[in-house]
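> Structure, please.
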Amino acid sequence: MDNLWLLTEERPKPSVVLQIINMYCTDFADSVSVLGEIKIKPIIENGFFKFIYVVENLSVGKAHNIFIKTVSGNSSFLDFLLFKQPNAPTEGSSADNLIMAIEETKTSDDESRNTGVYQRGSKFVYITPYYRNVRLYMLYNEELEAREEKKPSDTSVFGTNILLTLGVTVVGKDTSRWFRPFGNLDELIQFKAAMRMPPAGNVPITIKKYDNRIEVSGRLAKPATAGNIGHDPNIGALSMISACIRKLGWTKDIVITMHGVTQQYVNRTHGKNKFLYICNILGMKLDGLNMPPQVAMPEFYWHYEQRSEKMADILLHLQTMYHGMYCVYENHAGCERGYFRSKRGQLITLPKKDSSGINNLYLPDVVLYDEPTDYVILVEGKMLSTLQLGIEEIENYDSIEQEYIYPAYGNVHIMRCVSIFGGNCLHIPHEKVLFYLANNGRIIINSNAPQCIRRAFAGTGVIYD
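Okay, here's the model as predicted:
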């Protein structure tokens, strides 16, 4: 029987995995049973992590197991890829059976109109040359308390209508009342023209149709005088709009105007810029610039992650979740930033500055709390090559401790430490390193580790040093 393989750059969450499996069962005529608390557990054998997580207490009728592996995109990458096959997917293999590609966000229309709709839109365009027949999904996963439903912004309606036109299934947001795919090109253009214009001085996004071209205006440079391609919301918006124009049957030129990009920037970066990749996919041009005749896109869409510090701190996070500990805060490298969780369960968005309003609020990659021993562990994740930087960074945690941890958790015991991934050390590389994961999966834990960490790894065969 086949297995389900979920590949992701994110720290996998049981609630999100359940949503994805429910989506799979709905669209692929399968059934799901929840047998208890859903657990995502690393496979550790004789002290070695196999770089695979297995989902427990979630059973699918037409699949044997649900496995999760950590990957990274070689450029723009959707958050989750779901394969159905016996063995793990192979990098670049055309024989693999990718059935779903999912982008997940907890950003609502209230929090950020551009981020919630536009900023992620280019990902749905970029995947198409690599996987042409995969089903695409936008999953809204709101963690905060439900808000009263109200009419969404025009930006939200416009962006969501484009996603629906492109064949993206929207989950977690009711699309029956406010949203529908565009029926034709004129409808798209008329809707955009009726939207409120931005403040004076900003470049508006407009769509103008001529006999031989469609012009879409929008600034790509950030800041405006940089000459680069760095305005992420507009990268997403212009990618989505252009893809929708093609979807609705336009075969002539699409020209991006008022973009602010220089010829020098295009010449220098055309082989490693996601928007120029998308220009290549859709046949778009930048007004006034000579586009490169051929943009060499990355050979593969994704690769298994072997170069990120998050490999160690996500492993530590997930292994401790089911042994009396829980996550207070997470900011794993390359993953969506989490909320700060108080002891009462309140979720708080941490600011960028401390209470002074001047100094940065330095944040660990993960903060773990063990209720039985009243112990809080602040973990800074680093690669072996950046160990010294991690040791220096944990000295900056005074503000998060004084302003958030002690007020929310009382007079707890606090440990500041570093987790390390990479290399092939046979011993803990520094006394401040709590947790070490070697390239071959060997796990070494500091012999001074608190009892809660020892409890979490009991019976796994890990080395203490």
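> CA atoms for contacts and neighbours, from now on please.
Will do.
> ranges for the helices of the protein?
Using DSSP state H, the helices of the chain run over 14-27, 113, 121-126, 154-165, 185-194, 232-247, 263-269, 274-282, 310-320, 387-393, 398-400, 406-409, 451-456.
> would you turn those into TSV with distance to residue 4 and mean neighbour count?
What follows is the helices of the chain, written out as TSV (distance: least, C-alpha to C-alpha, whole Å; neighbours: other C-alpha atoms under 10 Å):
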stretch	distance to residue 4	mean neighbour count
helix 14-27	9	16
helix 113	34	19
helix 121-126	22	24
helix 154-165	26	22
helix 185-194	38	14
helix 232-247	30	24
helix 263-269	37	14
helix 274-282	29	22
helix 310-320	20	24
helix 387-393	36	16
helix 398-400	39	17
helix 406-409	39	16
helix 451-456	27	17
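> between those helices, which one is nearest to residue 2?
Closest to residue 2 of those is helix 14-27 (C-alpha to C-alpha; 14.1 Å).
> Packing partners of the closest one?
Here helix 14-27 touches strand 32-45, going by 3 or more C-alpha pairs under 8 Å, 6 or more residues apart in numbering; DSSP states H and E.
> So which bits of the strand it packs on are buried?
32, 38-44 (16 or more other C-alpha atoms under 10 Å).
> do the same with stretch 111-119
Result for stretch 111-119 [16+ other C-alpha under 10 Å]: buried residues 113-119.
> follow-up on the earlier one: figure out which of the helices of the chain is closest to residue 429.
Of all the helices of the chain, helix 387-393 sits nearest to residue 429, with 8.5 Å by C-alpha to C-alpha.
> related to what we said a few turns ago, and the buried residues of strand 32-45, which two are the farthest apart?
Checking those with C-alpha to C-alpha, the most distant pair is 32 and 44, at 26.3 Å.
> rewinding a little: for the buried residues of stretch 111-119, which one is nearest residue 249?
residue 118 (21.7 Å).
> Need the contact partners of stretch 436-444.
The contact list for stretch 436-444 (C-alpha atoms under 8 Å, 6 or more residues apart in numbering) reads 47-51, 306, 311-312, 419-428, 435, 445, 462-465.
> Give me the buried positions along that stretch.
Using 16+ other C-alpha under 10 Å as the test for burial, stretch 436-444 gives 436-439, 441-444.
> I'd like the structure of this one too, to check against the first:
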Amino acid sequence: MNLWILTEERPKLKVLEVIVQQFLADSKWCAFVDNLRILPVVEDSKFTFTYEIIGVKCNQIQKIFLEIVSGTSSFVDYLVFFQEHKPTQNDTPLYLIEETKTDDSESRNTGVYQRITKFVYANFFYPNSQKIMLYNLRVKQKEKPTQTSIFGTRILKTLGVEILGKSFKDDEILKPFVSIKELIDFKSKMQKAPKGNVPITIKICDSKLSDILLPSDDISIYTPPSKIQISARLVKNGRLAHDPNIGAISGIAGALRELGFKGGIEIISHGLNQAQVGTKNKFIQIANLLNLSLTGLTIPKIEIQNISFCKKAYWHYEREGEKLATIFIHLLVENFSSGKAIFENHAGCEKGYFITSDNEYIALQKYENRQLYKAGDKNAIVFIPDLILLDPKNLEIINIEGKTYENRHKGIEELKNYDFIENEYIKKYYPTYKIVRSVVLYGGYEHKILEIEIGFLLNSEGKMVLGIKAPKIFIFSLKNLLDFWKKQ
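Purely as a prediction, here's the structure:
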């Protein structure tokens, strides 16, 4: 049978190797894994929208395929299947994998809390799939984890999520909570939020006895009319969009349900009004799944009657977005030339680091002038490309703006925005390189490109079209790809 890996991210070799090694270890199979490559599969000179991963020799695995997908709400980064045929939404994945490059040293909340939401949501569709939180760190791991990291990690473990890619000196961090009381006690001892912020607190109440704390941890008393109140601010910029707190609430509530609590869970001090509560919001969907309430508000009911229909809503094969073309070019260049990406921000994917000439990973600044941006000047941000490629053979750096074919003229216009990143980063770290700006397109049915600013088009049929002035590395890499698949 075949191993199928579905992802909405640009697939990374290091992550793919971890996935393959995990699968081999769980299957107790022997294999040789060496020098993985991701090859676009070409038939009749057209891209099939499938990639083949080579470099794994195992008699029990025929081939390893990868496809780009998209999720509609809180979708994990990777779904992994082992089966003969291409997965459908009705197939059950072996693994649900969320990957992050963020450590405590960069953000206490992004690395843990914002990821928890995805597992809580995915568990509804695939409760029997193995869940993995994979840390693919590009910076040094913080030696002493924060209390937020420890709490979030233990929440993940309580939800049955395996942690990979991080090492902990204290094994206590990897222990799931064994009781509701233990979870609440741990949270109550954590450092309090700064003055003026709404702290996340958990309180056991009895709806008849007016908020009397229950001293026992006997599960039998955690049933209606008992309830738990969790305080957390959920409003941000006038919307239900406070992602770290949404993740924290989702994780805490999910863990409470996992530990056997069947009473009401009420979110207080959320700062929302009724108009900000809509059915398409991921938190409202999770609130329906976990039977949560918002104090003073009515949560819209979402009837989830047909699980097969809902799985189709959870993920689908991507055939519309611009990232199909930018990810294709990224993988094409890295696997069929000596070039590599030094920055990536493919549409809908996680923003990467800028890689310097000394192979250091640095985060790009967000604003040219933060004060002006906060004052309302939206042009004060740093405009960044979807992809920056390094061509060491021709000493060129290619700044790439990805767009759909119908938005090609907008892409050409946006090429004008790259002065800041070129002057502040590229020229600083790669002073001897020539800088080229190019648009990469997906979609339509054209077989030729007229605009000289467009370097490459991947059309809806999989036809790969080079622009009139395509970067040299595009031409070289595409020739190698076609030669590789050429039949004798």
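> Columns distance to residue 65 of the first structure on top of the buried residues of stretch 111-119 of the first structure, output as TSV?
Below are these laid out as TSV (distance: C-alpha to C-alpha, whole Å):
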residue	distance to residue 65 of the first structure
113	38
114	37
115	34
116	32
117	33
118	35
119	34
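> Strands of the stretch 101-250 of the second structure, start to end?
130-135, 161-164, 201-206, 226-231, 235-236, 239-240 (DSSP state E, counting those that start in this stretch).
> Can you give the contact residues for the second one?
Residues outside strand 161-164 of the second structure that contact it (C-alpha under 8 Å, 6+ apart) are 119, 130-135, 156-157.
> The same query, at a cut-off of 10 Å, please.
Contacting residues not belonging to strand 161-164 of the second structure are listed as 18, 22, 96-99, 116, 119, 130-136, 153-157, 174, 176 [C-alpha atoms under 10 Å, 6 or more residues apart in numbering].
> mind listing the strands for the stretch 301-450 of the second structure?
Going by DSSP E, counting those that start in this stretch, the stretch 301-450 of the second structure shows strands at 315-317, 340-344, 354-355, 361-362, 387-391, 396-404, 434-442.
> what's the counterpart of residue 241 of the first structure in the second structure?
In the second structure, residue 241 of the first structure lines up with residue 252, judged by TM-score structural alignment.
> Relative to residue 227 of the second structure, how far out is the residue nearest to its match when sequence neighbours are not counted?
Excluding its sequence neighbours, the residue lying closest to residue 252 of the second structure (C-alpha to C-alpha, 6 or more residues apart in numbering) is residue 155, at 6.9 Å. Taking C-alpha to C-alpha, to the nearest Å as the measure, residue 155 of the second structure falls 20 Å from residue 227 of the second structure.
> and what of residue 438 of the second structure?
Separation of residue 438 of the second structure from residue 227 of the second structure (C-alpha to C-alpha): 57 Å.
> With residue 383 of the second structure instead?
Residue 383 of the second structure sits 48 Å away from residue 227 of the second structure when distances are taken as C-alpha to C-alpha.
> Contact partners for the most centrally placed residue in the second structure?
Nearest to the geometric centre of the second structure sits residue 77, at 4.9 Å (C-alpha atoms, centre = their mean). Going by C-alpha under 10 Å, 6+ apart, residue 77 of the second structure touches 6-11, 69-71, 96-100, 118, 133-134, 349-350.
> Of these, grab the buried ones for PyMOL.
Buried subset of the contacts of residue 77 of the second structure, written as a PyMOL selection, criterion 16+ other C-alpha under 10 Å:
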select buried, resi 6+7+8+9+10+11+69+70+71+96+97+98+99+100+118+133+134+350
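> For the aligned residue in the first structure for residue 406 of the second structure, which non-adjacent residue is spatially closest?
Alignment note (TM-score structural alignment): residue 406 of the second structure maps to residue 385 of the first structure. Nearest residue to residue 385 of the first structure in three dimensions, chain neighbours excluded: residue 422, at 7.9 Å (C-alpha to C-alpha, 6+ apart).
> give the contact list for the one you found.
Contacts of residue 422 of the first structure by C-alpha under 10 Å, 6+ apart are 306-309, 311-312, 382-385, 436-441.
> Apart from its chain neighbours, what residue comes closest to residue 461 of the first structure?
Leaving aside its sequence neighbours, residue 461 of the first structure sits nearest to residue 47 (C-alpha to C-alpha, 6+ apart; 4.2 Å).
> Now check the second structure for the residue matching that neighbour.
Match for residue 47 of the first structure (TM-score structural alignment): residue 45.
> so how far is residue 479 of the second structure from that match?
Per C-alpha to C-alpha, residue 45 of the second structure is found 11 Å from residue 479 of the second structure.
> roughly how far apart are the residue of the first structure positioned farthest from its centre and residue 250 of the first structure?
Note on the first structure: the largest C-alpha distance from the chain mean falls to residue 211, namely 40.0 Å (C-alpha atoms, centre = their mean). From residue 211 of the first structure over to residue 250 of the first structure the distance is 11 Å, taken as C-alpha to C-alpha.
> what's stretch 64-81 of the first structure aligned against in the second structure?
Mapping stretch 64-81 of the first structure onto the second structure (TM-score structural alignment) gives residues 62-79.
> Show me which positions of that stretch end up buried.
When burial is assessed from 16+ other C-alpha under 10 Å, stretch 62-79 of the second structure yields the following buried residues: 63-71, 73-79.
> And stretch 142-154 of the first structure, by the same measure?
By neighbour count with 16+ other C-alpha under 10 Å, stretch 142-154 of the first structure contains the buried residues residue 154.
> Off-centre distance for it?
From the chain centre to the centre of stretch 142-154 of the first structure is a distance of 21 Å (C-alpha atoms, centre = their mean, to the nearest Å).
> do stretch 141-159 of the second structure as well
Distance, centroid of stretch 141-159 of the second structure to centroid of chain: 19 Å (C-alpha atoms, centre = their mean).
> likewise stretch 368-376 of the first structure?
Counting by C-alpha atoms, centre = their mean, stretch 368-376 of the first structure comes out at 28 Å from the chain centroid.
> before we move on, back to that, so what corresponds to the residue nearest to residue 252 of the second structure in the first structure?
Residue pairing (TM-score structural alignment): residue 155 of the second structure is matched to residue 162 of the first structure.
> Pull the contacting residues for that match.
117-118, 121, 156, 168, 179-182, 188, 237, 240-245, 247.
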